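Peer 1: this one's sequence-less:
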C-alpha cells in the first residue's frame, strides 16, 4: 500500500451562528453547529476519491479543509506527510497554486480575458513566460476539446464549455491533487455525462489524485475509485463502489443508493441468490 498523499486525522469543525438575533419575536441563542465530527481518512496517489452526501452533510466543508481554505477547529490535515497547520502563509499560497488545484461549481472565469489567457492565468501568476504559458494552455485546451476557441471570451461559450475552461485552467499547472466541488452539478444531464467522460479520459492519461464532491449517487459510482459517504458531518462508510453496494455499513447507506441502478457493481453471488430463491 502506498503512502497517502493526503491524510485527515481526527478533524472536527464547528460553526457558531451570531447570537442575539430576533426570530418570530424571540431571541435565538448561540448554538454551535458541528459541520465535521472526528473525520479520519487517507487519500492515495492516483485515485479518484469521491465524497458524497446530502446537502448540509459537511462534504464541501471537508473538501475545503484539505487545502485549508477552511482550517479545522481540531485535528490535523497532512499533505505528503507535512502538517498543513505548520505551513506559513506564503507556503500555503504556494501549495494551493502549485500542488493542490481546485475547480468550483461556478466557473469563475475572467470576463475580460480570452479563453487562452484564462487557462494560462495560474502559470502567469507562477511567473511562467508568456510564450511557454500560452503553449501549455493551448495543449491543455486541445485535451479538453476547446482548441478551436482559444481567442473567444467566456460570454461566447456555453456552460459546459466554460467548465471545460475551468478544468483546463486547474490542470495546466500540473497539480498533484485536484479538488472538485460539485464541479458538474450546474450542467444539464447530457453535458454532465460528457464532462464525466472527459474527466475519466484525462485521469487515464495523467493519473492525478482527484477529490470530487457530489450529491449525485450515479456520478459518485461512475467516477469513484473509492467513495466516502457523509451524514450530518460524519463519515459513515468509505470503500470501493463494489464494497458500498454489496456491503452497506448502515441503513442510511443502503437507502442512499436505493434509487440508483447498481447492477454493474453487484456481485455474481447476489444474482445467484436471487435466481435460485424459490
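Peer 2: Done, it's in. Model, not experiment: these values are computed from the prediction.
Peer 1: For the rest of this, base every contact and every neighbour count on C-alpha atoms.
Peer 2: Noted.
Peer 1: which non-adjacent residue is nearest residue 208?
Peer 2: Once flanking residues are discounted, residue 208 sits nearest to residue 46: 4.8 Å by Cα to Cα, 6 or more residues apart in numbering.
Peer 1: putting a second one here so we can go through both:
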C-alpha cells in the first residue's frame, strides 16, 4: 500500500520560545517537567508516523493526549514548532499562505464533531460550499452535491435546513461536504462523539460503506478504543503528546508493549476483532498416490493442481486411500470454507465437531484450516501450547 501522508519528528509547543521546551524534551524531560521549568505546554513531542493511501488511520488517546493537536497541525490550524508533514512528498510545513489555502481547499477536508454546518443554508448549499470557495460554476457544483447526497442517502432532504435534520443526518451532511471536494485526505476530529450510541454505530457502518466506494485516506481522531478497532486499518495511540504504540488493530491487542496501551486492550471483544487468519494453521501438504492433500486434525483436504479445495477425506479413511481405494468414494463435501478476514465470532458459528473449517481465498484456493482450540485460544487470549495444539494427524 502506497504512502499518502508522513509525519516526521513533529513537535508542537504552546507559548513563546518553543526551542527551550524542545531542547529539554530531546534530553529526556517529560511534559510535566517542561511545564514546571518553562511554563510552556507540550502538545506534541517528536511524533512520527506513516499513513497509507486509502486507509482509515485512527489516532486515539485520552483527553490531553495530543491527538486533536496532531490533526490540527496537519492542515496547520495549529502551526507546528518543528518537524515535517509530507503529503505525497510535499512538506506542508514549508508552504506559504497562498499555497496552504489551496491545499485546504483541494487536498484536505475536515469533518467536525459538532457538524459546523451553515444554519441559514440548505443541505445542498452546505454540501457544495467547499466547491463554491474554489470557484466551481454553480451548475457543476450543484450536480456534484446532489450526486454525493444521493450516495449518503439524503437526496430527499436536499432543500431542508440543518435544524430540520437529526444529529446523524447532520453528520452525514458534514461527511458529504467533505467528500464533495474530492480531497486526498479527510480529517475526522471526534466526528461521531456527539451522537447517541445507536446513531453513532449507524454512522460507523455508514463510513465503512462509503469507504468501500471512495477509498479515501482518512485520519479519524477518537478517544474510543472500540471505535478505533472497528474502523481502523491502523491505529496510533497517544499520551502526553507522544506516540505510544502504532500498528494494525490485531497487532496492538496481541502486543500492547506498555501498561498504558494494555489498559485500552484488556476489555476488547476479541471474537469481533480477530479473524480466521489469526487462528489459522497452514496445514502440511503431502502427496498421496499422486494427489495433493493438506493434512489437518480431521484428516486431509484434497487439492487440485491449482491448490483449490476439492473435498475432505476423514482421518479414518486415509489408510484406505493409501491402500488403493478410489479417492472419489472417500471424498466428502462435509466441510465449510471461510475467507481469511472472517471474524472469529462468525467462524465459531460454522464450527461443527469433526468437520473441517477450511480457510480459502476468493478463488477457493487453500490457505489453511481452523480448529476449535485455535478459535478459543485467540478469543480467550490463551497460549496455544497444549497437547492438542501440538498434535499432528497420524497420516
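Peer 2: Right, received. Where do you want to start? Keep in mind that this is a model prediction, so the values were computed, not measured.
Peer 1: aligned partner of the residue nearest to residue 208 of structure 1 in structure 2?
Peer 2: Mapped onto structure 2 by TM-score structural alignment, residue 46 of structure 1 lines up with residue 54.
Peer 1: Show me where the stretch 151-278 of structure 1 has its strands.
Peer 2: Listed from the start of the chain, the stretch 151-278 of structure 1 has strands (DSSP state E, counting those that start in this stretch) covering 177-181, 209-214, 226-231, 234-239.
Peer 1: So which of the ones you listed is nearest residue 170 of structure 1?
Peer 2: The minimum distance between residue 170 of structure 1 and the strands of the stretch 151-278 of structure 1 falls on strand 177-181, with 7.5 Å, by Cα to Cα.
Peer 1: Mean distance of that closest one to its aligned residues in structure 2, please.
Peer 2: With both structures laid over each other, strand 177-181 of structure 1 and its partner residues in structure 2 are 0.4 Å apart on average (mean Cα distance after the TM-score superposition for structure 1).
Peer 1: matching residues in structure 2 for that strand?
Peer 2: Under TM-score structural alignment, the counterpart of strand 177-181 of structure 1 in structure 2 spans residues 185-189.
Peer 1: mind putting the strands of the stretch 151-278 of structure 1 in TSV, mean neighbour count and distance to residue 158 of structure 1 included?
Peer 2: Converted to TSV, those look like this (neighbours: other Cα atoms under 10 Å; distance: least, Cα to Cα, whole Å):
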stretch	mean neighbour count	distance to residue 158 of structure 1
strand 177-181	24	20
strand 209-214	24	22
strand 226-231	23	30
strand 234-239	19	35
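Peer 1: Ok, which of those strands comes nearest residue 30 of structure 1?
Peer 2: Closest to residue 30 of structure 1 of these, according to Cα to Cα: strand 234-239, at 22.2 Å.
Peer 1: Next, the contact list for residue 134 of structure 2, please.
Peer 2: Listed by Cα atoms under 8 Å, 6 or more residues apart in numbering, the contact set of residue 134 of structure 2 reads 105, 106.
Peer 1: Check the gap between it and residue 372 of structure 2 for me.
Peer 2: Using Cα to Cα, to the nearest Å, one obtains 57 Å as the distance from residue 134 of structure 2 to residue 372 of structure 2.
Peer 1: these two touch, right, the match of residue 46 of structure 1 and residue 212?
Peer 2: No. No contact is recorded between residue 54 of structure 2 and residue 212 when judged using Cα atoms under 8 Å, the distance being 9.6 Å.
Peer 1: Settle it for me: which of the two has more neighbours?
Peer 2: More neighbours sit around residue 54 than around the other of residue 54 of structure 2 and residue 212, counting by other Cα atoms under 10 Å; the figures are 20 against 10.
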